[in-house]
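> The amino acid sequence is not available; the structure is as follows:
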């Protein structure tokens, strides 16, 4: 007999799908003319940033964000093959319940002699406590999704070494993929044990912490070059009368078949999250739809149409304002915004590339002009650091665009 959690999750999913086929429940036309709700978020990571590594620094950062009228943080909880919170799931499968100090030190490119690191702490619990105290929503971000560091990466984990059969392959049998200069490998989302690991990890966070939701980004997918491992090929053959997958990794049917399998995993996650906490927001922050699907088999427009997404933050990291606005005008963006809060991810800078406050402000204005639900910035350290402008100038710039406190846009009541 199927258990109660399964039926509950199924009812939630079917309910949302039916809702999306009725008149719009989230529409720009329903928003008041005066801005009273808006997502004002920021991603907090452990790469090129040490904000997570001491209690005091983290508490100060959250207070600063509140004073500047931010209302959401998306803190990393899974990257480099480790969790940033004490995890029984990770301990069981990786042998470590928390990102080791040596790996954290490599990530921020400095020694941790003056920090407490993550050891002996529950940094996610601290963020939930401090965030809620300041009226800020905390939505943990599973940054690496299905991606792992390559085994040769000095900052990497032992995950890929411990579970080599969990990795998918390219046509030549290789497992490595380059993200910039960094070697990466990818978990096979078609294997039951991989799906179980991802679901268990997410459920652990939602059950253990009083979080406001969870979020996946562009790494919750698979580069289209992958899927040629024996397990996936055999699965494809069973469903295609013995035919092999196309040698063209961009073949439309082959793209759709793999993308639909990842959609099925997204459905499992949605049902599992809702069974634990119906009010936990399922949020995603992908690339624009065309690229997301063709390059990473991530058909988020279908996820949204099937009621599997409750908040969408599209990464539109473009310098030219005309190009930026063009992405906001895409039909799939407009369609999604009729059903759920749709915000835009804005780049505030990365270590080798500072972004001016003028560009940030013009992009925020464009998002508001389109009637979208808000913005989130990548990433915390470049809000007023990693920039050519004084910190005071940057903070004043955010103070101007976020002049008043507002509640965050949300579909969850």
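Sure thing, it's come through. Nothing here was measured: the structure is a model prediction, and the numbers come from that model.
> can we go C-alpha only for contacts and neighbour counts from here?
Fine.
> who touches residue 94 in this structure?
By CA atoms under 8 Å, 6 or more residues apart in numbering, residue 94 lies in contact with 82, 158, 159, 162.
> distance of the last one from residue 324?
Here residue 162 is placed at a distance of 42 Å from residue 324 (CA to CA, to the nearest Å).
> okay, those two: which has more neighbours?
The residue with more neighbours, out of residue 162 and residue 324, is residue 324; 18 against 12, by other CA atoms under 10 Å.
> before we move on, back to that, among the contacts of residue 94, which ones are buried?
Taking 16 or more other CA atoms under 10 Å as the criterion, what is buried in these is 82, 158, 159.
> then this one, side by side with the first:
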């Protein structure tokens, strides 16, 4: 180790990947919330409101969930052939500016949202709907740069919407380019798809992709298998595009909760779902996991624990048993709490039971909740379930099983200066650019034999482009001893370092 400047550094003997759970919740657990922008479900409330008002609303959402110790937001940045960021590949979203194609007053909302989320210590997962092209059959209000206007041959009407035809190679190329552009231009933590692949079936209507089927299907291939292969192809292409540029950026998908019912396949779950992700949406998440194309899966298990046709309990157990090479989280229907004909949702502890069941299922590593406004508008007793029971302490997000095998490397030089009670840190060498966050823990004992415990976590601080971070006076509170560890781009935590802060060294840090 190179000498440090005025610091005492003591490495803990415990390895960075080991943690003995001394708290009610795991140290690593995905705690995400979907922020839906389509139809202004969660944000912004008013697309015609000034950008400053929209910013305040977004920060209010982040603060609410940060205070509940959530660690990730899944923000919808493409709803239906549109965009919440500047691009030549899609028009500006009407849900952001009130009119499709109209630019906002700010330069780049997505850049601001990612930066603000990271400053709060939360991951930002960019949520995109790939195949949904419009929210109605009315095309008059579409911008001229919308793909339906530019490439009507790519589109198929179904129900009251238009969809991109997943069987066209040109569509796959365009959608892959959209995802690739976001990964290249923004420091997002993940690209995220929800359950909208081929559209949910409508009785008496036909999704008329027969022309593409005749042209592109392999000899002897059924239309169902061909449709699934189209979705598989897109998933694989996006995985390859992401990992080619930024292998630490994750790719996650949130499919419909039931893969198949047991009555159509003995491998399926003991459920009676009216539609399934494999047979009706032509999506095969089991294959995506097996092939290593996704980092995580969040099945939408939006039913109560013992709902007869599709029991939350049975479905979560099924996913846990069928997990392979991907992290597995559960999607919970927070929007149903005290707002559903199923009276189980009237019970204040329904969500608590679901989260605890997932934790005890073996293969589940966290949860995500739809949608943001649901808990924000919930009664205090429901919010208390998280604040005082489920998430009393912070948690780190799980590391992807597709991440690199090498461990996080602790920096060998760490400098600090104290000014006005705050502590400014600088880390080196140049490889410090691979670190995203500093974790600062209270040091109860200098020679503690346990790795840093979340109950002692003071702050999770984003490291800036100059390899600096600051521990503010309200957090340090004249504390002399702390532990500092670092999270790399993959989310791996380095060995904690013991620091004895010399309060007598207070000076102007700009000097």
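Done, it's in. Computed from a predicted structure; not experimentally measured.
> before we move on, back to that, and the contacts of residue 94 of structure 1, which is closest to residue 202 of structure 1?
residue 82 (13.2 Å; CA to CA).
> List the buried residues of stretch 59-76 of structure 1.
In terms of neighbour count (16+ other CA under 10 Å), stretch 59-76 of structure 1 has its buried residues at 59, 61-63, 65-76.
> Of these, which belong to helices?
If you go by DSSP state H, the buried residues of stretch 59-76 of structure 1 have 59, 61, 62, 63, 65, 66, 67 in helices.
> from those, which two are the most distant?
Going by CA to CA, the pair spanning those furthest: 59 and 67, at 12.5 Å.
> Just the closest of the contacts of residue 94 of structure 1 to residue 254 of structure 1, please.
Nearest to residue 254 of structure 1 among those, with distances taken as CA to CA, is residue 159, at 28.1 Å.
> Touching, that closest one and residue 80? I think so.
No: the pair residue 159 of structure 1 / residue 80 is not scored as a contact, 9.1 Å apart, by CA atoms under 8 Å.
> and residue 352 of structure 2, what pairs with it in structure 1?
Under the alignment (TM-score structural alignment), residue 352 of structure 2 pairs with residue 361 in structure 1.
> Residue 415 of structure 2 belongs to a strand?
Yes: checked against DSSP: H, G, I helix; E, B strand; the rest coil, residue 415 of structure 2 lies within a strand.
> which residue in structure 1 lines up with it?
Alignment note: residue 415 of structure 2 maps to a gap in structure 1; criterion TM-score structural alignment.
> For residue 415 of structure 2, give its distance to residue 470 of structure 2.
To residue 470 of structure 2, residue 415 of structure 2 is 11 Å away according to CA to CA.
> joint contacts of those two?
Residues within reach of residue 415 of structure 2 and of residue 470 at once, by CA under 8 Å, 6+ apart, are residue 425.
> quick one: which of these two has more around it?
Using other CA under 10 Å as the criterion, residue 415 of structure 2 and residue 470 rank with residue 470 on top: 18 against 14.
> Let me know the secondary structure of the more buried one.
Using three-state DSSP, the three-state assignment for residue 470 of structure 2 comes out as strand.
> Then residue 304 of structure 1?
Applying three-state DSSP: residue 304 of structure 1 is helix.
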